[in-house]
Structures are given as structure tokens and as C-alpha cells.
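Engineer: Sequence first, then the predicted structure, then my questions.
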Amino acid sequence: MRTTGPDGLGERAYYRPDEGRLTLPDGSPAADWPADALAGPAADLAERGAADVVRVEGADGRTLEVFVDGIAAPDDLVVFGTGHDVGPVVEFAERNDFRVTVVGFRGAVDLAERFPEAHRTVTTSPGALDEALDVDERTHAVVMTHNFVDDRIAVEALLRSPAPYVGLMGPRERFEEMLAAFDEEGTTFDESALDSLYTPIGLDLGGGSPYQIAHSIVGEVLAVSNGRAPRHLREREGHIHDRVDVDAPPSPEP
């Protein structure tokens, strides 16, 4: 057994996606076997936030079992609006491990004071969203400003972004009115963009109070974030949680 590298009982190493390699606790790179064989499975598990025991074999016949615990960065949820119905959504989203940003379009409200559970608050104008926010494929958005013009501008910007979920508060007829306004302006969206839009927002849970509505909204966001179609668990066959399947690539010959 070598004295260097993460291959002894109790030894630890860390994989950070931005570095693309395994590092030892002191920050030095973990080079050679088994670091090269573990990098791929570690990257996969880190992206999914999953854990598994990975078995790697060296060219000299040595075998090593390593427990890899992947910790993924939380998904973002951006909530547009400052009304009192926003608070329960922010609260439930934060408790469900989303990194929550509240965006307000009017400067008269102290967003940090009104929404203490939010990780970040932003006050901007609807036309400056591209500069104020960094929306990527792990950003989910809930639009609930209750202002038709503000909602329309926000929805247009979000549908042109990689956001996989854009939830719009209000009845279906309200979005149809938006589409008519977009059409008058000559603004169009392809089907893939419209597939990310959820309106009316939320799951059909039957409740109408602010907290019941928030449960409905955050539940829908969770389902999209986890790649699930909401249904009763009694209707699901097999395990409740998906099993992790990660294979380490064989080590190259020396």
C-alpha cells in the first residue's frame, strides 16, 4: 500500500467539478491510481448529489472499494413578486433545499426584511432582468407579481433562458391574453420554450389558502427539478427512490 494518495483505509479525497480532479485534504492534487479511476464516478455522483460505493481495480491487480458521497449544489428558485403570498412560497422552497432569490420591481419594499428566508433579494426593473440575474438550466422561476405588464416582461425573458421551469400565477386565460400581446408585438416562442411554462401554476391539491397554494407550487417545482411526473406513491412500482448505478472505468495498463 502506498503512503501517498487516497488509497489507504480512512484516507479522504475531494472532487470539485470546477477543478475536474481529486484533491487531498491539504489541497494537493491526488495523482495516479486510484485518483484517475475515481474522477469520473466522483463527477457523476457530485452532479446528482448521490452516494455509492465505487470499486476500482489497478493494473497490478489491487482492488479498492471507495465510498463516494456526492454533494450537489442546490437548485435555484427565483420568485418574482413582493406580495404577501410570496412569503409562504419562499419559506417552503428554502426548507426544500432550494437557493431562493426574491425579485422585486418596486424599490419601496425592503425585500430582505419582508422575506428573511430568502438567500438573496434583488430590486430591479423588468427590462433589466438579463443584467440582474444569471439564469441557467438549474434555475426555476415563479412569476407572481400580479401586475400584467411586469409578468409579461418577466415571462418573455425567462422563456428565452435555459430555465426548465417557468411558473406563472393566474388563470389560463391570463396567459392567453399575454400570448395575444406577444403576437401583436411580433414576439414568438418555439414549442421547446413553451414546454417549460407551467400555468396555471402548481399541483391540483384542492387548497386555496396562501400556505396550501405554496405547497402546490413548491411541490410542482420539486417534481420538475427531480424529473418526476407527480402521482400517488401507491401507483409507483418498485423502489420509492431511484437506485444509483455508477461504474468505475477500468484502469489503463501501465
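Structural biologist: Done, it's in. Not measured: the values here are computed from a predicted model.
Engineer: From now on I want contacts and neighbour counts done on CA atoms only, so please keep to that.
Structural biologist: Noted.
Engineer: Can you give me the end-to-end span of stretch 126-138?
Structural biologist: One end of stretch 126-138 to the other measures 21 Å (CA to CA, to the nearest Å).
Engineer: got the contact list for it?
Structural biologist: Residues outside stretch 126-138 that contact it (CA atoms under 8 Å, 6 or more residues apart in numbering) are 75-76, 105, 122, 124, 150, 153-154, 157, 161-164, 225.
Engineer: Same question for stretch 194-209.
Structural biologist: Contacts for stretch 194-209 (CA under 8 Å, 6+ apart): 159, 163-172, 175, 212-213, 216-221.
Engineer: Narrow these to just the buried residues.
Structural biologist: Buried residues within the contacts of stretch 194-209, counting neighbours by 16 or more other CA atoms under 10 Å: 159, 163-169, 175, 213, 216-221.
Engineer: among those, which are in helices?
Structural biologist: Leu159, Phe175, Ile213, Ser216, Ile217, Val218, Gly219, Glu220, Val221 (DSSP state H).
Engineer: Was I right to think the last one contacts Tyr165?
Structural biologist: Yes - under the criterion of CA atoms under 8 Å, Val221 is in contact with Tyr165, at a separation of 7.1 Å.
Engineer: who touches both of those two?
Structural biologist: Each of His140 lies in contact with both Val221 and Tyr165 under the rule CA under 8 Å, 6+ apart.
Engineer: Burial check on Tyr14, number of neighbours?
Structural biologist: For Tyr14, the tally of surrounding residues (other CA atoms under 10 Å) stands at 19.
Engineer: can the contacts of stretch 126-138 go into JSON lines with extra columns for distance to Ala51?
Structural biologist: Converted to JSON lines, those look like this (distance: CA to CA, whole Å):
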{"residue": "Asp75", "distance to Ala51": "18"}
{"residue": "Asp76", "distance to Ala51": "22"}
{"residue": "Phe105", "distance to Ala51": "41"}
{"residue": "Val122", "distance to Ala51": "35"}
{"residue": "Thr124", "distance to Ala51": "40"}
{"residue": "Asp150", "distance to Ala51": "42"}
{"residue": "Ile153", "distance to Ala51": "41"}
{"residue": "Ala154", "distance to Ala51": "37"}
{"residue": "Ala157", "distance to Ala51": "36"}
{"residue": "Ser161", "distance to Ala51": "31"}
{"residue": "Pro162", "distance to Ala51": "27"}
{"residue": "Ala163", "distance to Ala51": "26"}
{"residue": "Pro164", "distance to Ala51": "25"}
{"residue": "Ser225", "distance to Ala51": "19"}
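Engineer: Rebuild those residues as CSV, extending it with secondary structure and distance to Leu38.
Structural biologist: Shown next, in CSV, are the contacts of stretch 126-138 (DSSP: H, G, I helix; E, B strand; the rest coil; distance: CA to CA, whole Å):
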residue, secondary structure, distance to Leu38
Asp75, coil, 25
Asp76, strand, 28
Phe105, coil, 47
Val122, strand, 40
Thr124, coil, 44
Asp150, helix, 48
Ile153, helix, 46
Ala154, helix, 43
Ala157, helix, 40
Ser161, coil, 34
Pro162, coil, 30
Ala163, coil, 31
Pro164, coil, 30
Ser225, helix, 27
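Engineer: here comes the other one, which I'd like you to weigh against the first:
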Amino acid sequence: MLDLGTELAAWRRAGTPYALATVVRVGGSAPRPPGAALAVGADGTVVGSVSGGCVEGAVYELCREALESGTPVLQRFGYSDEDAFAVGLTCGGILDIFVQRAGDATVEAALAAAERDIPVAAARVVAGPAALVGRAITVVGAARGAHPAESVATGTFGADPALDASVVAAARAMLDLGRTGLSTLRPDGRAGPESAPDDVTVFVETRTPPPRLLVYGAIDFAAAVTRMGNLLGYRVTVCDAREVFATRRRFPDADEVVVDWPHRHLASIADTLDARTVITVLTHDPKFDVPLLDLALRLDLSYVGAMGSRRTHEARLTRLREIGLTEAESAALHSPIGLDLGARTPEETALSIFAEVVATRTGGTARPLRTATGPIHHAAARPATRAAPVRSRTPPSCEPPLDQRR
């Protein structure tokens, strides 16, 4: 839902009615993660996606119904069998999708914060007592590095204040970690050992500013890495100490181009980085690389990779150990950078680098899928929660799946 903040801004400002469908739970090889959303305007316009095509038609109809009735609904879509007209996921996954008519002021505040790239968590009741379903609490604006309690919570479920307090605490913790997921609580805010008819199932969705990509070394390969980083949603900074190379004209796809010594630049922004940050060191020059990597490998980052031959890598490691880097710290360095794709051009090399970045982040094996077993879609581990109760319904129709390769 929060990823549609910008797309929905015009509807919100114009007061255009719309309904919002959000993926709140996935199982198996589902195509979209929790938080993926689709919105349908009063004129039938659609933005977003919840499944890549498999159940879009049925979800569209649910949204139209919600626009007319104002009644929220939680719907489960599972595997569609040999019946070509069945509504479901050909990939064998499961999606629980919550649909509600927009208009709740608390939800609108969350979308507005997301549009402005302000960290935000939106907690909505997706199952439980009818009077609570669709109610929302929003946590907005904890500054990076600040204590989560400094964020501002608005909204109420209108039930036991202890339930609100428990949800706010959970939303703040999930916002701090950048997590999204379901939680089932008793009406007094406690986690119950067993399911009960009056349980309250809350979906907490978070959105933080885009992850950072720091590209050190304004060489030709850096331009391709910058373009791909931009495509994948990173906020890209290119930095080089050589003013003649670090220019906006050479890197039009970067969000910023900085002329500075790499290690000095990294030191100046280190406290603004988080565990999603990716650093690529492309200079393969010891006077730039060694002081930069000495700092980068001591930070809690997603990925640090350095370009260079195997001989360059061994010489670099020797220098780093001589200045005090530990074996554990140096083991975090991805060098030579990238996966073995046989890359030759700058664009192929960028593909090789980001293939390794994604595999590192998700825990993927980087093996061909035809030789691997297990789930195709990797996801970060989340605490187990009880599945939300869902409304049993078989919508009448669905367009053919757009992607038969899942």
C-alpha cells in the first residue's frame, strides 16, 4: 500500500473515491510480497498490482464491491487447478488480500508520509471483531538513528487502550527494522496462546526511504552500475577524488555526484547509512581503496564489493590486515566483485554485481533455478504468526495469468 503513495496522491488531493487491495500474507511461491497493493478509482482506473496478473481481475471486482458497500473484506487466493477458468495462482502460492474503501484519515496520513519519503508504519486491523476491521494506527517520522519512541503515533482502534499501546510498540519496532507482517493479538493487546473468536489480526506495513548505493570510482563501469542501481530503486551517489571524472554529465542517472576522497566522503555520511546500504569500490587503486575499505568493512552494511583481479584482491587484503582489519571483517568483502557470469562489457559487469547483491541480501544460492530445489522466491525470515481467518468466496472470473514461468 505505502509504495503507492505517489500514484494515489492525485486521487487523495482531488477527493476521488477509491478502494485499496493489499497483500497481507503470502505462502509458498507467491509472486508479490506483503504490502504489494492495487487501487481502483471510482472511474475504474487501476494502479498497482497484487499478483502480476493471476488474480488481478477478481481483486478488481472486490475493490469495486468495496467502493459501493464500504465493507472491508479479507480474501484468500490459492492454487488454481487444471480448470483454466478457476481464480487462483498458477505458481502454487497463497495470497491473503485485504480490501477496503479508502478514506480513513489515519491511512491517508500514512500514504502522505510515504509520498514524501518519510519513514512510516501503518497498522490496520484486517480480521477480528467487525467494529475494528479496517481501523488503523500510523507511526510516522522517527529520524534515522533516533530512538523509535521519538516517532509520532496517530489513530486508534477504538477498543481497549492496551491494544493500541501494544500495536504502537510493535509498529515502532517493525519500522526500526524495516519489517512488514501480521500479528494476532487478544483484545487486551496480549498475544494469546490459542486462537479465539475475538482475536484481532493486525497487518503492519512499513516504508523507509530508498536504500543507498555508493559507487566509488568514476570509471566507465561506474556509469553502468549507476544506471542499474537507479533501475532497482537505490538512491545512487557517485564519488571520486578526481574532479575531471566525477561530473554530472558523465553520470546523469546518479542522484548525486561528489568530488571528494572516498574514505573522507564515507566517514562524513557513515551515521546516515543503514543495513540496506550497498557500496561498490571500482577504483582498484590502493591509495583510494585501502582507507575506504578499512572504514566500510567496519560498518553494518548490506554489501561491500571491490573491483580488481585476484592478485589485486590478495594485495588489498594484506594491506587491510596490516592496518588492523580482522579476519571476520575482511571476510565480508566481496572481491573480485560480482558473480561469475563471464561478463565483459560494463553493462554485463553491472548485471554480475547486482546479481551478487541480490543473492547476498536474500540468501539466494545464485545457482540456475533448473538445478536447484525449494522456493523460487526467497524472503527474509519473519517470526511465525497465526494465519488470519479469511472470507470464503469464489469470484466469477479472472484474466489469464501474465507470467507462466513462476
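Structural biologist: Everything's here; your move. Remember, predicted model here, so these are calculated numbers, not experimental data.
Engineer: For Val246 of structure 1, state which of the buried ones among the contacts of stretch 194-209 of structure 1 is nearest.
Structural biologist: Using CA to CA, Pro164 is the member of these that lies nearest Val246 of structure 1, at 25.5 Å.
Engineer: where's the spatially closest residue to the closest one that is not a sequence neighbour relative to Thr187 of structure 1, distance?
Structural biologist: Closest residue to Pro164 of structure 1 apart from its sequence neighbours, by CA to CA, 6 or more residues apart in numbering: Ser196 at 5.3 Å. According to CA to CA, Ser196 of structure 1 and Thr187 of structure 1 sit 17 Å apart.
Engineer: and what of Leu158 of structure 1?
Structural biologist: For Leu158 of structure 1, the distance to Thr187 of structure 1 - CA to CA - is 14 Å.
Engineer: out of these two, which sits in the busier spot?
Structural biologist: Leu158 (25 against 11).
Engineer: State the number of residues packed around the aligned residue in structure 2 for Ala214 of structure 1.
Structural biologist: For Ala214 of structure 1, the aligned position in structure 2 is occupied by Ala350, per TM-score structural alignment. Here the number of neighbours of Ala350 of structure 2 (other CA under 10 Å) works out to 24.
Engineer: now Ala350 of structure 2: how far from Ser166 of structure 2?
Structural biologist: 44 Å.
Engineer: what does Thr318 of structure 2 give?
Structural biologist: Counting by CA to CA - Thr318 of structure 2 and Ser166 of structure 2 are separated by 51 Å.
Engineer: repeat for Ala254 of structure 2
Structural biologist: The value you get for Ala254 of structure 2 to Ser166 of structure 2, if CA to CA is used, is 41 Å.
Engineer: out of those two, which sits in the more crowded spot?
Structural biologist: Ala254 (22 against 15).
Engineer: In three-state terms, how would that one be classified?
Structural biologist: coil (DSSP: H, G, I helix; E, B strand; the rest coil).
Engineer: contacting residues around whichever residue in structure 1 pairs up with it?
Structural biologist: Correspondence of Ala254 of structure 2 to structure 1, assessed by TM-score structural alignment: Ala118. Residues in contact with Ala118 of structure 1 (CA under 8 Å, 6+ apart) are Val90, Glu91, Glu94, Arg99, Val100, Thr101, Val102, Ala112.
Engineer: If we use 7 Å, what do you get?
Structural biologist: Taking CA atoms under 7 Å, 6 or more residues apart in numbering, we find Ala118 of structure 1 in contact with Val90, Val100, Thr101, Val102.
Engineer: of all those residues, which comes closest to Glu47 of structure 1?
Structural biologist: Closest to Glu47 of structure 1, out of all of the contacts of Ala118 of structure 1 and judged by CA to CA, is Val100, at 19.6 Å.
Engineer: Tell me the residue in structure 2 aligned with that closest one.
Structural biologist: By TM-score structural alignment, Val100 of structure 1 lines up with Val236.
Engineer: what about Thr318 of structure 2, how many neighbours?
Structural biologist: Considering only other CA under 10 Å, Thr318 of structure 2 is surrounded by 14 other residues.
Engineer: scratch that, Asp188 of structure 2
Structural biologist: Count around Asp188 of structure 2 with other CA under 10 Å applied: 17.
Engineer: and it, what pairs with it in structure 1?
Structural biologist: Using TM-score structural alignment, Asp188 of structure 2 pairs with Ala59 in structure 1.
Engineer: hmm, back to that, the contacts of Ala118 of structure 1 in strands, which ones?
Structural biologist: Members of those lying in strands (criterion: DSSP state E): Val100, Thr101, Val102.
Engineer: burial measure for the second one, as a count.
Structural biologist: Neighbours of Thr101 of structure 1 under the rule other CA under 10 Å: 22.
Engineer: From what I see, it and Gly81 are in contact.
Structural biologist: No - between Thr101 of structure 1 and Gly81 there is no contact under CA atoms under 7 Å: 10.5 Å.
Engineer: Report the central residue of structure 1.
Structural biologist: Asp75 (2.4 Å; CA atoms, centre = their mean).
Engineer: Mind checking what secondary structure Thr360 of structure 2 has?
Structural biologist: Strictly by three-state DSSP, Thr360 of structure 2 counts as helix.
Engineer: distance between stretch 233-240 of structure 1 and the chain's centre?
Structural biologist: 24 Å (CA atoms, centre = their mean, to the nearest Å).
Engineer: I'd like the distance between the most far-flung residue of structure 1 relative to its centre and Asp32 of structure 1.
Structural biologist: Distance from the C-alpha centroid of structure 1, by CA atoms, centre = their mean, peaks at Asp60 (41.4 Å). According to CA to CA, Asp60 of structure 1 stands 13 Å off from Asp32 of structure 1.
Engineer: which residues in the stretch 151-254 of structure 1 form strands?
Structural biologist: 165-168, 197-198 (DSSP state E, counting those that start in this stretch).
Engineer: Where in structure 2 does the last one fall?
Structural biologist: Put plainly, it is strand 197-198 of structure 1. Using TM-score structural alignment, the partner range for strand 197-198 of structure 1 is residues 333-334.
Engineer: likewise the longest one?
Structural biologist: Structural correspondence for strand 165-168 of structure 1: residues 303-306 of structure 2, per TM-score structural alignment.
Engineer: how close does the matching stretch sit to structure 1?
Structural biologist: Superposed on structure 1, stretch 303-306 of structure 2 shows a mean distance to its aligned partners of 1.5 Å (mean CA distance after the TM-score superposition for structure 1).
Engineer: to the chain's geometric centre, what's the distance from that stretch?
Structural biologist: On CA atoms, centre = their mean, the centre of stretch 303-306 of structure 2 falls 21 Å from that of its chain.
Engineer: Run through who's touching that stretch.
Structural biologist: By CA under 7 Å, 6+ apart, the list of residues contacting stretch 303-306 of structure 2 reads Thr277, Val278, Ile279, Thr280, Val281, Leu282, Leu333, His334, Ser335, Pro336, Ile337, Val357.
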